[in-house]
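1. pasting the sequence and the predicted model now:
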Amino acid sequence: MASSLAPTGSGNKALSKAKIAKQDEFYTQLSDIENELRHYREQLHDKVVLCNCDDPYESNFFRYFALNFNALGLKKLIATCYDGSSVAGGRLPLLDIEGLKPEGKQPYAVEIINVPDVNGDGAIDLTDVELLLKSDGNVSHTLKGDAEYGAGDFRSAECVNFLKQADVVVTNPPFSLFREFIAHLITYNKKFLVVGNQNQVATDEIAALITNGDIWQGNYSGDMAFRVPDYYEPRNSRFWIDENGQKWRSLGTGCWYTNLDFAKRHEKLNLFKKYTPDDFPSYVNYDAIEVSRYTEIPVDYPDEMGIPVTAVSKLSPDQFEIVGFSGMLAKPMADLIPGQTGSGRFYLDLGGGEFKRMYDRVVVRNKTL
């Protein structure tokens, strides 16, 4: 992932402050990219792939696609970045960076239409990619930006032109701009596979897209570890420094968002538990039952059920209809019970005038009943 983005004018100083404040620079591991991309290989054949939040000389997304360019049968690979990576030449150098980047650390794009065996050793490796980038083929060029957005900003006119060329966008966008980034891709009707946070499903924009079947979660969700820049401050949890001095952060709710179909998405859950009112109480402020774990979805219940949003990736569209999310469906408690002020979440009645506020829920219906 590259950096958070800012318009021109206040420029790079404002951008640097934003990056530090929002801590948007999370660098995805190559193994995570490889494990996810193997589910979509056929859909990438003869396609133009765009990595539009990726410094090619630091990004594992660029590394994956450059090394697998021929194996995937790509038509073209484009990568753009806003500015030089804050870890450039430090902890994450994928190539020999000194003297390789165009005009130092200015924003730039790399366009590749083939990756030949430049060194003639019979295999495509990082040496071939490095020699290709150093060649006179003009695969790299700096970006200028426009009156509204800085050079390399995915919303700038230059980068929109790259987006129009692309068939599929694959990247790790800035978390603070995630909803705007997804909306941008939807506006241009692009296929995509991007890293995100499972908790994004609780936002109005992402919840609406998932409910409408416009996007869904990819194959993997759960723990994901990311390299982070040196300026990131230590945390009490999900932070460590490895033996090489590299700082790491992790998310327990990491995931992929996509509108590319894949086989595992159509695998149905094996349900076994029977419905009883005692095991599955109804919400006070919405007509649905509470299911605390997706593994306990009752096999015989035909109506609406609320389950944790972390289960979204487990829901086959062949088995379940997504009705919506608690943030869009929950009725204000004040409309139902005098003196209660809760809103935006489902509540359970514990008796004796006590109510339990639930975490975000996705509401589903079993389509097979």
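-> Perfect, thanks for sending it. Residues are numbered from 1 along each chain as shown.
2. for the rest of this, base every contact and every neighbour count on C-alpha atoms.
-> Noted.
3. count the neighbours of the closest residue in space to Ala166 that isn't next to it in sequence for me.
-> Spatial nearest neighbour of Ala166, chain neighbours left out: Val48 (4.9 Å); criterion: CA to CA, 6 or more residues apart in numbering. Neighbour count of Val48, defined by other CA atoms under 10 Å: 21.
4. and the gap between Val48 and Asp360?
-> Distance of Val48 to Asp360, computed by CA to CA, to the nearest Å: 37 Å.
5. would you say His141 is within a strand?
-> Yes: assessed with DSSP: H, G, I helix; E, B strand; the rest coil, His141 lies in a strand.
6. surely it touches Tyr108?
-> Yes: applying CA atoms under 8 Å as the test, His141 and Tyr108 come out as touching, 5.5 Å apart.
7. who's more crowded, the two?
-> Legend: neighbour count by other CA under 10 Å for His141 and Tyr108, higher for Tyr108 (24 against 16).
8. how about the contacts made by that one?
-> Neighbouring residues of Tyr108 by CA atoms under 8 Å, 6 or more residues apart in numbering: 80-83, 102, 140-143, 151-152.
9. of the residues you listed, closest to Tyr27?
-> For these, the residue nearest Tyr27 by CA to CA is Cys81; the value is 13.3 Å.
10. the structure to be compared is supplied as follows:
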Amino acid sequence: MRLTRKQRLEKSQKDKDDEYYTLFEDISAELQHYKEQLKGKRIICPCDWDESYNEEVVYKEESSIIQKELFSNEGTIKKIDILASKKKFEKDLEGVKCEFVKFFVANAEDYYIQSISVSGYSPNADKGVKFQNVDYSLYDVVITNPPFSLFGEFIDTMMNNNMEFIVIGPQNAITYKNCFKYIQENRMWIGNHYHLSGFRRPDGTVLPKSDNIPRSCCWFTNLDVEVRHSKIPLVEEYCGNESTYPNYYNYNAINVNKTNSIPYDYDGFMGVPITFLPKFNPDQFEIIGLGKYVDKIVETKGNELKILSNNGELKIPYERIIIRNKNPYKGE
């Protein structure tokens, strides 16, 4: 039997099959939106896999090799200070495996990045620095693709260290209790791209965009994202179309199946799909809670929101976020 997208992602986490390497085109497509916000920043890319533990690149000035390695060693964390060097080098990036490193070295001067650091950890050899042990006071922004099985802990680490971050994570991390709390408190949100174009595996094969894993991942950040300042156009009306928006059997809210179906004239609580979040504008809507964790839900088996269908059966819609329109249309 074919597994669903959610089941496949959960299986990969259970098996700790976390070695999905981000494609250069996905990194470039996302990070170009933060160019101004990255100026003068000290960036660290915590990497937890063998691939990024030992990176090397040749820097050349004219015909002389001036630096054989990409980074100067600072213990087990490696760093190159772009501003201090004040030089533009010819960079040989062919041997660099990590696409995050490749992108930042290739664009460091253009982005006016102060420094790039990598904390590498090799699980097989148990050497290097785990992301939990990095001294984040030395850096401004964390940018990486953390292990999916540790994503919740990774985000807690970012928050506990007051770090700015741009990271890739599983879409269903939205439903993790700790991650959703940060989203609800406007301390974290979805980045500019909700899906990825693919992933590269350790054996060199690429999972295409059509595969469930890339389609089930997105960017998370706490840097400003333009869409958070754009209002969702609301064209549907609740008054006169009440049957389109059934009330939940065990919670005082209506069910909305699609983001573009949110009615402009409803002032109560609404349950919307998690795909609402990439378009979420905190000035337009308030997030009340996650369906299965929301306060005052009438407990039923599984503690899920339920809809009473016409035949009397209780249906459970896919994961819902409870929201409220801050400025519903009240009529003339």
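-> Right, received. Where do you want to start? Worth saying up front: this structure is predicted, and the values here are computed from it rather than measured.
11. circling back: I'd like the contacts of Tyr108 of the first structure written out as JSON lines, with distance to Gly306 of the first structure added.
-> Listed next are the contacts of Tyr108 of the first structure as JSON lines, based on distance: CA to CA, whole Å:
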{"residue": "Thr80", "distance to Gly306 of the first structure": "41"}
{"residue": "Cys81", "distance to Gly306 of the first structure": "40"}
{"residue": "Tyr82", "distance to Gly306 of the first structure": "41"}
{"residue": "Asp83", "distance to Gly306 of the first structure": "43"}
{"residue": "Pro102", "distance to Gly306 of the first structure": "52"}
{"residue": "Ser140", "distance to Gly306 of the first structure": "50"}
{"residue": "His141", "distance to Gly306 of the first structure": "50"}
{"residue": "Thr142", "distance to Gly306 of the first structure": "50"}
{"residue": "Leu143", "distance to Gly306 of the first structure": "47"}
{"residue": "Ala151", "distance to Gly306 of the first structure": "44"}
{"residue": "Gly152", "distance to Gly306 of the first structure": "42"}
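12. make a ChimeraX selection of the buried ones in these.
-> A single ChimeraX command is used to select the members of the contacts of Tyr108 of the first structure judged buried by 16 or more other CA atoms under 10 Å:
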select :80,81,82,83,102,140,141,142,143,151,152
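13. so what touches stretch 225-232 of the second structure?
-> Residues outside stretch 225-232 of the second structure that contact it (CA under 8 Å, 6+ apart): 33, 191-192, 260, 278-284.
14. of these - the most surrounded one?
-> Gly191 (26 neighbours).
15. quick one: it and Phe280 touch, right?
-> No: using CA under 8 Å as the test, Gly191 of the second structure is too far from Phe280 to be in contact (11.0 Å).
16. could you pull out the strands for the stretch 151-300 of the second structure?
-> 164-170, 189-190, 198-200, 206-208, 217-221, 254-255, 269-273, 285-290 (DSSP state E, counting those that start in this stretch).
17. for the stretch 1-150 of the second structure, what spans make up the helices?
-> 5-14, 24-31, 82-85, 99-111 (DSSP state H, counting those that start in this stretch).
18. what's the closest of those helices to Glu153 of the second structure?
-> Evaluated over those, closeness to Glu153 of the second structure peaks at helix 5-14, with 13.3 Å, by CA to CA.
19. Asn255 of the second structure -> the first structure?
-> Alignment note: Asn255 of the second structure maps to Glu290 in the first structure; criterion TM-score structural alignment.
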